[in-house]
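Participant: Okay, structure incoming, though there's no sequence with it:
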């Protein structure tokens, strides 16, 4: 596949955007497309930030943020939120590795997943509302959170063994390997987007360095959690890591920037 085709494949994989891709897709194509997951996050972030900016002209900011969160769910099909809920259901309700995997594959949501999902969405809402004191910083925080959270979650690929699910798994096939070139493109994407925001918001170079340290610690925590629970990761784990990193970014912004 060409690089543009790989980007479109990444867009199809992570969102509900109606993009057409001709030809068949191999496992290797999926592996290679993961290099553009951060760029897909950047596109999603731009969409959400622009939507919030427009909606906020017509309704109070609190309502605009709520509508923007809903739009984010529509654009991504709640793909990552579904993984987050499944992880909490599996880890909270299973004892053995197989029990946890079986629960995570169940399309129904349990108590642990429902409660965790409620806390997740409320956390996003309250953190974004706190950031709304500075509109430019709020918009930049949304863009950078969508970008860097996907960069960090994708970087887990290759750091942990993939826990193979059976053929009845409801999750999409995921990238199971991240080549050195793909990892470099992934990190470069996140770095470039971060640098673009400097000077346009309240973020300084020291804020960005602190944010990267926060994300590294968050990724390390997710690695330890997934290893202890499953001995590796699944697609649901990557979705959960993305959501956790997104909240970590918003929290860092509230604590350090405002």
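Facilitator: Arrived safely. Only a predicted model underlies this, so the values are computations on that prediction, with no experimental measurement involved.
Participant: CA atoms for contacts and neighbours, from now on please.
Facilitator: Will do.
Participant: Show me where the protein has its helices.
Facilitator: 3-14, 27-33, 37-55, 61-76, 79-93, 97-105, 111-131, 135-154, 180-197, 205-230, 235-256 (DSSP state H).
Participant: of those helices, which approaches residue 162 most closely?
Facilitator: helix 235-256 (8.7 Å; CA to CA).
Participant: and the closest one, how far from the chain's centre?
Facilitator: 7 Å (CA atoms, centre = their mean, to the nearest Å).
Participant: what's the answer for stretch 108-126, then?
Facilitator: Worked out by CA atoms, centre = their mean, stretch 108-126 lies 15 Å from the chain centre.
Participant: Of the helices of the chain, which is nearest residue 165?
Facilitator: Per CA to CA, nearest to residue 165 of the helices of the chain: helix 97-105, 7.5 Å.
Participant: Put this next to the previous one:
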């Protein structure tokens, strides 16, 4: 298999892992479910997964829709594509880490499919912040620029998942994250490099000022390590929920920074 074909296979597997989009079965021939190499394609997969939402936002703005309405439509489209996978992780992580008295108690809460007070608050706050921040982009960028900015954030926030994943051992012996294995060091490097480069190019192409882009990167660089450090302190490892929560927190931090400084 050539390098291009291998990366395409990883991208398709990453799309299937991160969304509800159907991927042809041929891309899973010989697949053992391990994600060690596949994670390198997370930024590209995230960009493709977010493409429908970015188009919905740009088209809504072009049709003179209110920016907040356009933002909510874009978030709705994104939720349909991803099945609210990362939002579910955020809610479970907030419930477990917020309500768990001990490491074991926190992990037990995170396994519970019910959503508690911490989870609801986390979802409401992040959805509200994302919606308002996305709407605010329309005051600074063209419709096409807004779409490109959303794609940039999608790529970089998926790279954050890989970094968080690589920094912590599995908190449980079983589960989605444990079964998927640890990211390969080379794959982590590729994911981070791809996410940063794609985000930088897309933000600049969107018309975001260099200063605003640098501040957004700084917000990202602070949020993700602090979250990872907190998770390590509370449960000494990652779970699928904390990985998903990482994406949500990274996306929110990037959007808020751009909304304020773009």
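Facilitator: Looks like it arrived, so ask away. Keep in mind that this is a model prediction, so the values were computed, not measured.
Participant: Could you get me the TM-score between them?
Facilitator: The pair, once superposed, lands on a TM-score of 0.89 when counted by TM-score structural alignment, normalised by the length of structure 1; 253 aligned residues with a CA RMSD of 2.0 Å.
Participant: Adding mean neighbour count and distance to residue 166 of structure 1, write the helices of structure 1 out as CSV.
Facilitator: Formatted as CSV, the helices of structure 1 follow (neighbours: other CA atoms under 10 Å; distance: least, CA to CA, whole Å):
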stretch, mean neighbour count, distance to residue 166 of structure 1
helix 3-14, 19, 20
helix 27-33, 18, 16
helix 37-55, 21, 25
helix 61-76, 18, 25
helix 79-93, 24, 16
helix 97-105, 19, 10
helix 111-131, 17, 22
helix 135-154, 25, 22
helix 180-197, 17, 27
helix 205-230, 16, 15
helix 235-256, 22, 13
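Participant: Out of the ones you listed, which gets nearest to residue 160 of structure 1?
Facilitator: Nearest of the helices of structure 1 (CA to CA): helix 205-230, 7.4 Å.
Participant: Superpose on structure 2 and give me the mean offset of the closest one.
Facilitator: Averaged over the aligned pairs, helix 205-230 of structure 1 sits 1.9 Å from structure 2 after superposition, using mean CA distance after the TM-score superposition for structure 1.
Participant: For residue 216 of structure 2, see how far away the equivalent of residue 134 of structure 1 over in structure 2 is.
Facilitator: Under the alignment (TM-score structural alignment), residue 134 of structure 1 pairs with residue 140 of structure 2. To residue 216 of structure 2, residue 140 of structure 2 is 15 Å away according to CA to CA, to the nearest Å.
Participant: repeat for residue 109 of structure 2
Facilitator: 33 Å.
Participant: do residue 74 of structure 2 as well
Facilitator: Residue 74 of structure 2 is 21 Å from residue 216 of structure 2, by CA to CA.
Participant: swap in residue 254 of structure 2?
Facilitator: 5 Å.
Participant: OK, contacts around residue 16 of structure 1?
Facilitator: 74, 75, 76, 77 (CA atoms under 8 Å, 6 or more residues apart in numbering).
Participant: quick one: what's aligned to it in structure 2?
Facilitator: Checking TM-score structural alignment: residue 16 of structure 1 goes with residue 20.
Participant: before we move on, what about residue 188 of structure 1?
Facilitator: So residue 188 of structure 1 corresponds to residue 193, using TM-score structural alignment.
Participant: was I right about residue 110 of structure 1 contacting residue 89?
Facilitator: Yes. Assessed by CA atoms under 8 Å, residue 110 of structure 1 is found in contact with residue 89 at 5.8 Å.
Participant: dump the residue contacts of the nearest residue to residue 123 of structure 2 once chain neighbours are set aside.
Facilitator: In this structure, residue 123 of structure 2 finds its nearest non-sequential neighbour in residue 91, 6.3 Å apart by CA to CA, 6 or more residues apart in numbering. Residue 91 of structure 2 is in contact with 115, 118, 119, 120, 122, 123, 245, counting by CA under 8 Å, 6+ apart.
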